[in-house]
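Q: Just to be clear, the model below is a prediction. Sequence and coordinates:
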Amino acid sequence: MTDWLGPQEWQAVTLSLKVAFWATLLSLPLAVFVSHALARWKFPGKQIANGLVHLPLILPPVVTGYLLLLIFGVNGPGGRVLDTLGVGIAFQWTGAALAAAIMGFPLMVRAIRLSMEAVDQRLEQAAATLGASQLRVFATVTLPLALPGILTGTILGFAKAMGEFGATITFVSNIPGQTQTLPSAIYSFLQVPGGEAQALRLVIVSILIAMAALILSEIFARRLAQRMEGA
């Protein structure tokens, strides 16, 4: 693939994988926590919280990117705080990871929440009556039974991060080798005469990565289901 892709194309592929990996890894623990809260807890403003979680799915991605720029840009409140800590994310790959994580977060939460809601609460109650704490019930009962949904949510979040364009290009621009991911590279190549071949190669790479992720998720889900049936 290194011979088939040019330097700029290869940079876009590796950067996209890097962004998608960190976006998924860092948002997964929060997605599990939020999913459990929405599935099991009762608290004031639950519907509002649920709406805020899924808001990136409804808003145009450019709006999400612009809000991120207002908050975490150089002159934004979040940007100034991070700047004092020596951390910058606007117009850097870390900002692309943040944008991708936010856009993929609702898909992760929805898949994980549905899986947790499908867990029989009588099993959780039985564990609690045996003296298990809420944290232990979650770790030993809820979480293992919800693993298929967690896996699905992880794959969806990763795929969304790989394909994120609108919020990313608005927040971190389209800088080759620094913030140019697969979608923005495809867009750039289509804007110049003779760039169709490069764009097509990246489209093929995107399809291959997406198909590989789906196949792996299916394999892992089947193995997990077999282990749970055999347990």
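A: Cool, the structure landed.
Q: all contacts plus neighbour counts: C-alpha atoms, from now on.
A: Will do.
Q: what about Gln47, which helix or strand?
A: helix 46-58 (DSSP states H and E).
Q: hmm, who's touching that helix?
A: Contact partners of helix 46-58, identified using C-alpha atoms under 8 Å, 6 or more residues apart in numbering, comprise 38, 64, 102-103, 105-106.
Q: try 6 Å
A: 103, 106 (C-alpha atoms under 6 Å, 6 or more residues apart in numbering).
Q: Quick one: distance of it to the chain centre.
A: 16 Å (C-alpha atoms, centre = their mean, to the nearest Å).
Q: by contact count, what packs against the helix or strand that it is followed by?
A: Downstream of helix 46-58, the next assigned helix or strand under DSSP H and E is helix 61-72. Helix 61-72 is packed against helix 77-84, helix 166-172, with contacts defined by 3 or more C-alpha pairs under 6 Å, 6 or more residues apart in numbering; DSSP states H and E.
Q: another structure for you, compare them:
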Amino acid sequence: MLVRNRAARLLVHTVAIALLLAMFALPFLVIILGAFATSWSGVLPSGATLGNFAAVFTESATANTVTASLVTAFVATVLALIIATTAALAARRTPWLKRIIDTVFLLPVAIPSVAVGLALLMAFSSGPLRLNGTVWIVVVAHTVLVVALAYQPISAAVVRLDPAFEEAASALGASRTRIIATVVLPLLRPALAGAAAMCIAMSMGELTAMMMVAPPSWRTMPLQVFSFTSRGIRLYEGAALAVLLLLITLIALLVLQRMANRRTGITR
């Protein structure tokens, strides 16, 4: 370590931990405390209650927002994984094509999500394919926003694949489709699980583009949290719904992490 003095190292570690807690842990702690608060006029809330969760769970709209978020995240993640995997495999042995695909898949990261939402709104509000006002424009928007997150780890994993496995399967008479299904995809399973985790986390928390394209009948949880808190009227209920969003996302990520940590095997 660059700091050799023990006291100086302790000071550096203390400052680093304090900064990490202030930047990452404190916002989550505030949301959790707010979810159980009756009022908050000082440093800490002045009362505790489960009424905020009760109010959120008794609303019929809550179940709809949870369903909308989960369905949107799942469909967008599956589509993003399919698109990203196909693109990574197609560009695997063609350097110039890989450079083009890498650039294309980086564009959604470079462009603000509000611009993506506006572009989709303008593109699909007229013409032969009108998706404005439907669930499908929400799915398309989420897919566009998360596909870059899926492509990066999958592309890196594809580059590291050992061609000996595919050559052995080909020598045994396996078709290209069978090789991909039984050799390539199992080898990519950790990367696919990691990419899926990032896609779900991004999709579950997406708000900006959804404010542009989401129809009134398909409101995701971030939109509902914003609706609760935008005028400062239902802040604590919004915090309760945000805690529910955090829990659902955390459970999904833990499941995918468990899948990613499993030992990779090749199916017959």
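A: That came through, no problem. Remember, predicted model here, so these are calculated numbers, not experimental data.
Q: quick one: TM-score?
A: After superposition, the two chains reach a TM-score of 0.82 (TM-score structural alignment, normalised by the length of structure 1), with 215 aligned residues with a C-alpha RMSD of 2.5 Å.
Q: so which of the helices and strands packed on helix 61-72 of structure 1 is the most packed in?
A: Scoring these by mean neighbour count under mean count of other C-alpha atoms under 10 Å gives helix 166-172 as the most buried, with a mean of 25.
Q: what's the average distance of it to structure 2?
A: Superposed on structure 2, helix 166-172 of structure 1 shows a mean distance of 1.9 Å to its aligned residues (mean C-alpha distance after the TM-score superposition for structure 1).
Q: outside of stretch 13-31 of structure 2, which residues touch it?
A: Ala239.
Q: Strands along structure 1, start to end?
A: Ranges of strands within structure 1: none, based on DSSP state E.
Q: And the helices in it, which stretches?
A: 7-40, 46-58, 61-72, 77-84, 93-117, 121-129, 134-137, 143-145, 147-163, 166-172, 182-190, 196-230 (DSSP state H).
Q: possible to save those helices as JSON lines with distance to Met1 of structure 1?
A: JSON lines is the format used below for those (distance: least, C-alpha to C-alpha, whole Å):
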{"stretch": "helix 7-40", "distance to Met1 of structure 1": "9"}
{"stretch": "helix 46-58", "distance to Met1 of structure 1": "34"}
{"stretch": "helix 61-72", "distance to Met1 of structure 1": "31"}
{"stretch": "helix 77-84", "distance to Met1 of structure 1": "38"}
{"stretch": "helix 93-117", "distance to Met1 of structure 1": "23"}
{"stretch": "helix 121-129", "distance to Met1 of structure 1": "49"}
{"stretch": "helix 134-137", "distance to Met1 of structure 1": "46"}
{"stretch": "helix 143-145", "distance to Met1 of structure 1": "38"}
{"stretch": "helix 147-163", "distance to Met1 of structure 1": "18"}
{"stretch": "helix 166-172", "distance to Met1 of structure 1": "26"}
{"stretch": "helix 182-190", "distance to Met1 of structure 1": "15"}
{"stretch": "helix 196-230", "distance to Met1 of structure 1": "9"}
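Q: which residue in structure 1 lines up with Leu204 of structure 2?
A: For residue 204 of structure 2 the amino acid is Met, not Leu. Under the alignment (TM-score structural alignment), Met204 of structure 2 pairs with Met162 in structure 1.
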